[in-house]
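Q: Generate coordinates for the sequence data below:
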Amino acid sequence: MKVTLNRLNDDFHFEAKGASNVVVHIDSKVNEEVHGASPMELLLMAVGGCNAIDIVSILKKQRQQITSYAIEVEGKRKEVRQAKPFEAIHVTVFLEGDIDEAKAKRAAQLSFEKYCSVSITLEGAVEVTYDVYVNDRKV
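A: Sure thing, here's the model as predicted:
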């Protein structure tokens, strides 16, 4: 897998592309005018996106009817020398529809523990936890 980044201004605005050729804008919050997500925001988005794709895929295969899917990903950071890496990431999944709660819980478990390459990449370095809500009820 390979991505490319090209600088677009005199500051920190970059355009990134991977094999899909989809453009992602990356920037730093140092300036008032921000043109993209920060690398740390992108990492949280990657965790959420990877798990979202897995969970939806698993539930669709089980013929569960998802009418709404939302996810919140929150990272807790620590100070290490001059850096501030994540020490913990918590994901909250919100599902609505005609969905069996046990199937939703199992889909999340499979995603976080077996299928999601992003979450598994972080194992040992960052504690990743999750909660699942189906129709506003925690399962």
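
Q: C-alpha from now on. contacts and neighbour counts both.
A: Fine.

Q: now the residue sitting nearest the centre point of the chain: how far from Ala83?
A: Nearest to the geometric centre of the chain sits Gly48, at 2.1 Å (Cα atoms, centre = their mean). Gly48 is 23 Å from Ala83, where distance means Cα to Cα, to the nearest Å.

Q: Now show me the structure for the sequence below, then we'll compare the two:
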Amino acid sequence: MPSATKKVTVTRRSEGHYLATNARGGQIRFGTGSEDEFSPVELLLAAIGGCSSVDVDTVTSRRADPDQFEVTVSGQKVVDENDASRLDPVGLDFAVHFPDTDEGREAAGLVERLVKLSRDKNCTVSRTIESATPVLFKVDGQPLD
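A: Model (predicted):
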């Protein structure tokens, strides 16, 4: 399967306020979390929840539109022995409900299996985090020590 490079560019709008732009021109404003903009950590949580939401929604919506589709993603911020911050653990809670029709019951019957498939195979975002993928930092194209 061919690999595809994903890329966004982050541009400073003002101190503590940034704009992420993807290759298709889509944009998300975010900041330090001191105002109503998403913080980078909240964007990470949204990316995890969004990835799995797409996995589940794509298949179930072929059968029926949900009455409720909500995924709550949370993580506990911890500081380790090196004073480095991270989230541990991160959890997803799916509340996905369908009408009481044949199609709705069929869609509802798929939710648990689709969430497991997303967790175990399909969600690139959570699987990247779980695999402890290296993050390589550079300045002006030059790798840091």
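
Q: rewinding a little: which residues touch the residue nearest to the centre of the first structure?
A: For Gly48 of the first structure, the contacting residues are 71-73, 91, by Cα atoms under 8 Å, 6 or more residues apart in numbering.

Q: Just the buried subset of the residues you listed, please.
A: Among the contacts of Gly48 of the first structure, those scoring as buried are 71, 73, 91 (criterion: 16 or more other Cα atoms under 10 Å).

Q: Go ahead and confirm the last one touches Glu72.
A: Yes - counting by Cα atoms under 8 Å, a contact exists between Val91 of the first structure and Glu72, whose distance comes to 5.7 Å.

Q: Could you give the number of residues near Ser117 of the first structure?
A: By the criterion of other Cα atoms under 10 Å, Ser117 of the first structure has 15 neighbours.

Q: Tell me if I'm right that it and Cys50 touch.
A: Yes - using Cα under 8 Å, Ser117 of the first structure is in contact with Cys50, at 7.4 Å.

Q: for Ala107 of the second structure, what are its contacts?
A: Contacts for Ala107 of the second structure (Cα under 8 Å, 6+ apart) come out as 60-61, 63-64, 98.

Q: go with 10 Å
A: The neighbours of Ala107 of the second structure, taking Cα atoms under 10 Å, 6 or more residues apart in numbering as the test, are 56-57, 59-66, 96-99, 101.

Q: Does it belong to a helix, a strand or coil?
A: Using DSSP: H, G, I helix; E, B strand; the rest coil, the structure places Ala107 of the second structure in helix.

Q: what comes up buried for the longest helix along the first structure?
A: Ranked by residue count and defined by DSSP state H, the top helix of the first structure is helix 39-61. For helix 39-61 of the first structure, the neighbour count (16+ other Cα under 10 Å) marks 42-52, 54-56, 58-59 as buried.

Q: do the same with stretch 89-105 of the first structure
A: Within stretch 89-105 of the first structure, the residues scored as buried using 16+ other Cα under 10 Å are 89-96, 99, 101, 103-105.

Q: Can you tell me which of the contacts of Gly48 of the first structure lies closest to Lys17 of the first structure?
A: Within the contacts of Gly48 of the first structure, the smallest distance to Lys17 of the first structure is 23.3 Å, found for Val73 (Cα to Cα).
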